[in-house]
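Participant: Sequence below, structure please.
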Amino acid sequence: MPPPHQTPTDPAGDDTVDLRVDELVALLAAGTPPHAPGGSQADGDLLDSVADWGRTPTPFGDFQLLPVRLDKDLRLLTAWMNDPAVAAYWELAGPDSVTAEHLRAQLEGDGRSVPCLGVLDSVPMSYFEIYRADLDPLARYYPARPHDTGIHLLIGGATDRGRGVGTALLRAVTDLVLARRPHCTRVVAEPDIRNTPSVSAFLGAGFHRSAEVDLPDKRAALMVRERTLRHSP
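Facilitator: This is a model prediction of the structure:
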């Protein structure tokens, strides 16, 4: 289902989802707008340049996050969103326009969420959203800390599900977040509590189940991985 930062009916006026003043001042002082002309997120100001995080090894091969290019990646992502196992939780099944609208909300936004292809040994096989949980509507539902970073994940192909790939990728991406975002002290996620495989994957990747929260579109398990637990087995 659409993540909280895509919810179109969020009440106005809640400053937890506005660009924080100190960060905006810092961006303007550096001569960098909150988002690049034309909605480009290449600079990655709010998320420390996801595009530059590079490759990382996993038990299944070398992995890399590549920010989505709508013109190039839309057909593949639409196919994944129409997989019944994915559609049950993302609720984005339908024509290209449905997936495109979901992606544009991020690509043309202020950079608080970056949609990415997950590429394993040069093969696109998953979709990630790396987002600023502290600047997201999610922050209304838990005690957010500055620079909390959130993760949404789907595995594109059925052959990559149920054999530990999701767990390995979540661990790798969380390690990347904590390595590349020095101000981030923890990574959070909010899978639907009914999505047992997803919750299990986060637990296997070193997250703990902090609470259950009622979001506008689901009851979620709030999963948290602290920086101090980064190297835990």
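
Participant: okay, CA-based contacts and neighbour counts for the rest of this
Facilitator: OK.

Participant: Can you show me the strands along this protein?
Facilitator: 56-58, 61-67, 113-120, 123-132, 149-155, 186-189, 208-215, 218-226 (DSSP state E).

Participant: I have a second one here; can you model it like the first so I can compare?
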Amino acid sequence: MTTSTEDFAVRQTIYAEELPGWGSLRIVPLIPSEDIELVHQWVSQPRARFWGMTEKSREEVQGIYEFLDSLDTHHAFLVILDGEPLALFQTYEPLHDPVGEAYPAREEDIGMHLLLAPATRPIPHFTPRLATSLIKYMFSVPGKDRIIVEPDARNAKALRRLEATCFELGPIIQLEEKEAQFGFLTRAGFEQIQAEQSTR
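Facilitator: Predicted coordinates:
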């Protein structure tokens, strides 16, 4: 089954924000059985090699996301802008993930993964503005005050995005499937950045 714009319009909204000059941004739950064609198309492209699914079949990808959907600690979402899906966004509880064994994880931590869809049109300052909205959502989750990211250490583009979004880079650590670069952003640090930007 292929999801249509109309399907996204009626899907439960986890977070919404009106972005001047962009339109209406929404975060909605990923439904594996309905969204698999879209997601498999994204993750199987060479540009998504660091996502780790380029060789996986449609059925394998759907199985992975159905497993995630069964967990209370891991969540997958689509980011929608005016009806158009623009990104695959995942959050997780580091204390309930292998990542939590690689650093002193806390209940207040929330981890994230982000895969941008292939661009269909130019959107000025897309990545930093999208990241700001996702960060706002994660800090709206009760009890969370620090965001954890661990992209592949070879993914230079992702590392540049982190630094542009004011994440503090931590150690490089070895996970089962990759050598990862830790990055951290605290609620206090994000609020300070927002305050500084508002006075410019």
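
Participant: TM-score them against each other, please.
Facilitator: The TM-score (TM-score structural alignment, normalised by the length of the second structure) is 0.82; 180 aligned residues with a CA RMSD of 2.0 Å.

Participant: just to revisit the earlier point, for Ala168 of the first structure, which of the strands of the first structure is the nearest?
Facilitator: Proximity to Ala168 of the first structure, assessed across the strands of the first structure by CA to CA, is greatest for strand 56-58 (6.4 Å).

Participant: superposed on the second structure, where does the closest one end up, distance-wise?
Facilitator: Compared with the second structure after the fit, strand 56-58 of the first structure shows a mean deviation of 3.1 Å (mean CA distance after the TM-score superposition for the first structure).

Participant: Could you list the buried residues of that strand?
Facilitator: Within strand 56-58 of the first structure, the residues that count as buried by 16 or more other CA atoms under 10 Å are Thr56.

Participant: Please convert the strands of the first structure to CSV, extending it with distance to Asp96 of the first structure.
Facilitator: Putting those into CSV (distance: least, CA to CA, whole Å) gives the following:
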stretch, distance to Asp96 of the first structure
strand 56-58, 31
strand 61-67, 18
strand 113-120, 16
strand 123-132, 16
strand 149-155, 17
strand 186-189, 26
strand 208-215, 26
strand 218-226, 24
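
Participant: Helices along the second structure, start to end?
Facilitator: Remark: helices assigned in the second structure by DSSP state H are 5-10, 32-43, 58-69, 126-140, 156-164, 187-198.

Participant: out of these, nearest to Leu88 of the second structure?
Facilitator: When the helices of the second structure are compared by CA to CA, helix 32-43 sits nearest Leu88 of the second structure, at 7.7 Å.

Participant: what does that closest one rub up against?
Facilitator: With contact meaning CA atoms under 8 Å, 6 or more residues apart in numbering, helix 32-43 of the second structure is reached by 1-3, 48-49, 51-54, 57-58, 61-62, 65-66, 69, 88, 117-118.

Participant: so it corresponds to what in the first structure?
Facilitator: Under TM-score structural alignment, the match for helix 32-43 of the second structure in the first structure covers residues 70-81.
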